[in-house]
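**Q** Okay, predicted coordinates and the sequence, questions at the end:
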Amino acid sequence: MDAGMGETASISAKLGLALVFLLACSAFVAFQMGGVPQSGFLIAAAVIGGYMALNIGANDVANNVGPAVGSKALTMVGALLIAAVFEAAGAIIAGGDVVSTIKNGIIDPARMPDPQTFVWAMMAALLAAALWLNLATWIGAPVSTTHSIVGGVMGAGMAAVGIDAVNWPTMGTIAASWVISPVLGGLIAAGFLAFIKFRILYTDDRVAAARKWVPILVGVMVSAFTMYLMMKGIKKIWKVETPVVIAIGIAAFIITVLPVRKAVFRASANMTGRRKEIASLFRLPLVASAALLSFAHGSNDVANAIGPLAAIVSGINSGEIVTSAPIPIWVMVIGAIGIAAGLILFGPKLIKTVGSKITKLDPIRAYTVALSAALTVIVASALGLPVSSTHIAVGAVFGVGFLRESLNHRRRQVVNPPMLVDGSDNTEVDAHIEALRQIDPNEAEKAEKKLRKRLLVRRNYAFTIATAWVVTVPAGAFLGALLFFTIRGIML
């Protein structure tokens, strides 16, 4: 009873702090825009933008730090602080000074009958995306904020103009990303994990193998994140051609390998080859990756919160329909602070889901997930494929889990005595089965069969998350259309 009351009080306190943030947004905009025409509409839009930013922080940032927390490379408090700082820094430093108002070009703004209708559509889209993200966070499903806002814009656009306003080929590429992103992310993560297992963990001398391969693997990560940040993290303040990005990535690999090799030799001097000792070599790169992923995410996904808000502000101030709008500093601050606040207040739920509830992660597995997040974006960009960073990261977690299942089942079929997937003797379980065999051979056989079929990925999470991904755009579109009609009915 006391625990339940404590949890209720904690939730109430978090909701109260979120409300304080939204009230601060409205008070600040009222002070800034008090004499502007339609200032009340601007205040409402700022509150909705702040609400959207809170939900981005609560839902989407989990993908960046969840693996590090699940592997215990970072504590929850440490992850929240690192992600909040780097998310806000990415939004403010590299978020850009102009934002596209029609996300992904999914509707034709020229078909809007007047600026007022355009502003109503943007407000409906923003609120629809925020509400859907809120619901997804509540059920524990990490979803794409980009897809959420795409759905909201599509629905509001169809309600305002008609079905012909939607760019259906673009919507087709977005639908393709539902499959491409998680599959590509899962394959890359599983591929690197398999490489680490067979080249390091399944060798006779793990320490020697780690000294050989860990510096190269860390170099690959540094190279990938260097290119990832140049392509996604700082592209709005420094746009670099692809050959230059590749050259800098290669240089980053070369510069990294030698000092990391020396560090690995020092760290492994007294190692005996236990898996936990080898895994510890990946902790520092994993922490750095969480920070860099957060920075890149903040610089990109802040647009999901402030893009429609900037469109509303620009549309009201100029009286025109705009396809790209300057970002007032107060709009950027609302987005940056809102994402950080949403992460700290409501982010732990999804961080735990990504980090430990789908499958068990250690620093090695988490490393492959983080590396996959960067490499998949690079590969997809080179091939011109649409991808979602959320789907990539979660797909990578599933890829790691399913690979573990496959290897675990295979090794238990051929190895005697049975061994765990990481190569360590499962002595306690084996002893239990052997003792059971002396008492009841049939029960021992059932227990051993059950062990061989052990599932390392929780299927219920897979079903919930996959369903949420599929319905995100349609749900956002339905809410966007409904809210557009509501807003228009109130305003007319």
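**A** Alright, I've got the coordinates.

**Q** Could you use CA atoms for every contact and neighbour count after this?
**A** Noted.

**Q** This protein: strands as residue ranges?
**A** 98-100, 324-326 (DSSP state E).

**Q** which residue ranges form the helices in the stretch 251-400 of the chain?
**A** 275-280, 283-318, 329-346, 348-352, 363-383, 389-414 (DSSP state H, counting those that start in this stretch).

**Q** one more structure, for comparison:
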Amino acid sequence: MPSLSPDMIILILVVIMALSFDFINGFHDTANAIATSVSTRALSPRTAIIIASFLNLIGALTYTGVAKTIGGSIADPFQLENGLVVVLAALTSAILWNLITWWFGIPSSSSHALIGGIAGAVVGAAGVGSINMAGFISIVQALIFSPLIAFVVGFTVIKIISAIVANMAYHPTNKGFRMLQVVAASWQSFSHGANDAQKTMGIITFALISGGFMTPENGDFSIPLWVKISAAVAMALGTSVGGWRIIKTMGGKIMKIKPISGFSADLSSAMIITIFTAFKLPVSTTHVITSSILGVGASQKFSAVKWGLAGRILVTWVITLPATGLLAAACYVVYDVFL
């Protein structure tokens, strides 16, 4: 039996860690799609997780645009001499950060963690000049502006819907919105898979190219079928586990959620994630969904939102990119010595 080359061993480690990241992303971000529908009892936890798992899988298999952005916009995989170790360091950083924030029940961004990790590892390996600043800035802009837009859209949507149902009977209206929440949560789960799973596909493909295991034909940065399927399945399996700590935070600690507000938040965030996915831009589903909830809450009564907790979440958002970047650079230095 032929022995595996060092590069092949590192590639196998990268794939295992990338799929582990996708799995963790699944249970870390499950709460984003189903927290409001669970908290209003539109769906039971078990049913919500089954729906989210299935639609995450379908969404992950539907698009590849975001994967191509992640795989080629932050740095050129052909220009990195030690690209496999770069990816390994980035994934280590992102996984550690996800687990830390999950343990404390803070809905931080897996997207920020991964992108910060890639950038930090690339800088640690080849310096700041190796970063494709135009591509990196476009990704960061999408990460920054998408939650701001989600806040405004959530604020606006709840205002419009509230005006429409103002004179309707309370209990039948509540029942109707619980049914609509199922639709909105389903769309949100699909959009989550369509955007978030692409990031893992992109980083595996980045590793394949930088390690010399794959050469794009005619410059086309295509995603191998096995990468699509494995990433989609890993995220779906992670989603099936659920993230109850974060569900508790998203579903009630930020604000008291009613069916009409839950539907408005889910609808707003699903629209934003879908639009950014269509433009091949990665967004933080955590940021978008949390911002939608905050926008809905602020439109009804400013004091209804627990801004102290929201501020704590915001601080986590702000520090994720630099923290994971530094952690990834440190991981690269360690791996470069031992691998």
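**A** That came through fine. These numbers come from a predicted model, not from an experiment.

**Q** on that earlier part again, kindly reformat the strands of structure 1 as TSV containing mean neighbour count and distance to Gly480 of structure 1.
**A** Output for these, formatted as TSV (neighbours: other CA atoms under 10 Å; distance: least, CA to CA, whole Å):
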stretch	mean neighbour count	distance to Gly480 of structure 1
strand 98-100	19	18
strand 324-326	18	21
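
**Q** As a markdown table, these with distance to Asn300 of structure 1 would be great.
**A** Converted to a markdown table, the strands of structure 1 look like this (distance: least, CA to CA, whole Å):
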| stretch | distance to Asn300 of structure 1 |
| --- | --- |
| strand 98-100 | 10 |
| strand 324-326 | 15 |
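
**Q** any chance of the helices of the stretch 251-400 of structure 1 in TSV, plus distance to Leu133 of structure 1 and mean neighbour count?
**A** TSV is the format used below for the helices of the stretch 251-400 of structure 1 (distance: least, CA to CA, whole Å; neighbours: other CA atoms under 10 Å):
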stretch	distance to Leu133 of structure 1	mean neighbour count
helix 275-280	34	17
helix 283-318	12	25
helix 329-346	12	24
helix 348-352	12	24
helix 363-383	21	24
helix 389-414	13	23
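
**Q** What's Ile487 of structure 1 aligned with over in structure 2?
**A** Aligned counterpart of Ile487 of structure 1 in structure 2: Tyr335 (TM-score structural alignment).

**Q** what number of residues lie near its match?
**A** Look at Tyr335 of structure 2: counted by other CA atoms under 10 Å, it has 14 neighbours.

**Q** Can you report how many residues neighbour the closest residue to it other than its chain neighbours?
**A** Excluding the flanking residues, the one nearest Tyr335 of structure 2 by CA to CA, 6 or more residues apart in numbering is Val85, at 6.8 Å. Residue crowding around Val85 of structure 2 was assessed by other CA under 10 Å; the count is 28.

**Q** wait, what's in contact with Val85 of structure 2?
**A** With contacts defined as CA atoms under 8 Å, 6 or more residues apart in numbering, Val85 of structure 2 is in contact with 10, 332, 335-336.

**Q** Narrow these to just the buried residues.
**A** Neighbour counting over those (16 or more other CA atoms under 10 Å) leaves 10, 332 as the buried ones.

**Q** Run the chain-centre distance for stretch 186-205 of structure 1.
**A** 24 Å (CA atoms, centre = their mean, to the nearest Å).

**Q** for stretch 351-362 of structure 1, that is, sorry about that
**A** Put simply, stretch 351-362 of structure 1 sits 13 Å off its chain's centre (CA atoms, centre = their mean).

**Q** Repeat that for stretch 299-316 of structure 1.
**A** When distances are taken as CA atoms, centre = their mean, stretch 299-316 of structure 1 is centred 20 Å away from the chain's centroid.

**Q** same check, this time on stretch 179-191 of structure 1
**A** Counting by CA atoms, centre = their mean, stretch 179-191 of structure 1 comes out at 14 Å from the chain centroid.

**Q** Give me the residues contacting it.
**A** Here stretch 179-191 of structure 1 makes contact (CA under 8 Å, 6+ apart) with 368-369, 371-373, 375-376, 385-389, 391-400, 403.

**Q** and if we set it to 6 Å?
**A** Counting by CA atoms under 6 Å, 6 or more residues apart in numbering, stretch 179-191 of structure 1 makes contact with 368-369, 372, 376, 387-388, 391-392, 395-396, 399-400, all of which sit outside it.

**Q** and what of stretch 119-134 of structure 2?
**A** In this structure, residues lying in contact with stretch 119-134 of structure 2 by CA under 6 Å, 6+ apart are 74-75, 86, 90, 325-326, 328-329, 332.

**Q** Identify each buried residue in it, please.
**A** When neighbours are counted by 16+ other CA under 10 Å, the buried residues of stretch 119-134 of structure 2 are found to be 119-126, 130-131.

**Q** hang on, the earlier thing: same list (the contacts of stretch 179-191 of structure 1) but as TSV, adding distance to Val20 of structure 1.
**A** Shown next, in TSV, are these (distance: CA to CA, whole Å):
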residue	distance to Val20 of structure 1
Thr368	39
Val369	36
Ser372	38
Thr376	39
Val387	35
Ser388	32
His391	32
Ile392	34
Gly395	35
Ala396	36
Gly399	40
Val400	40
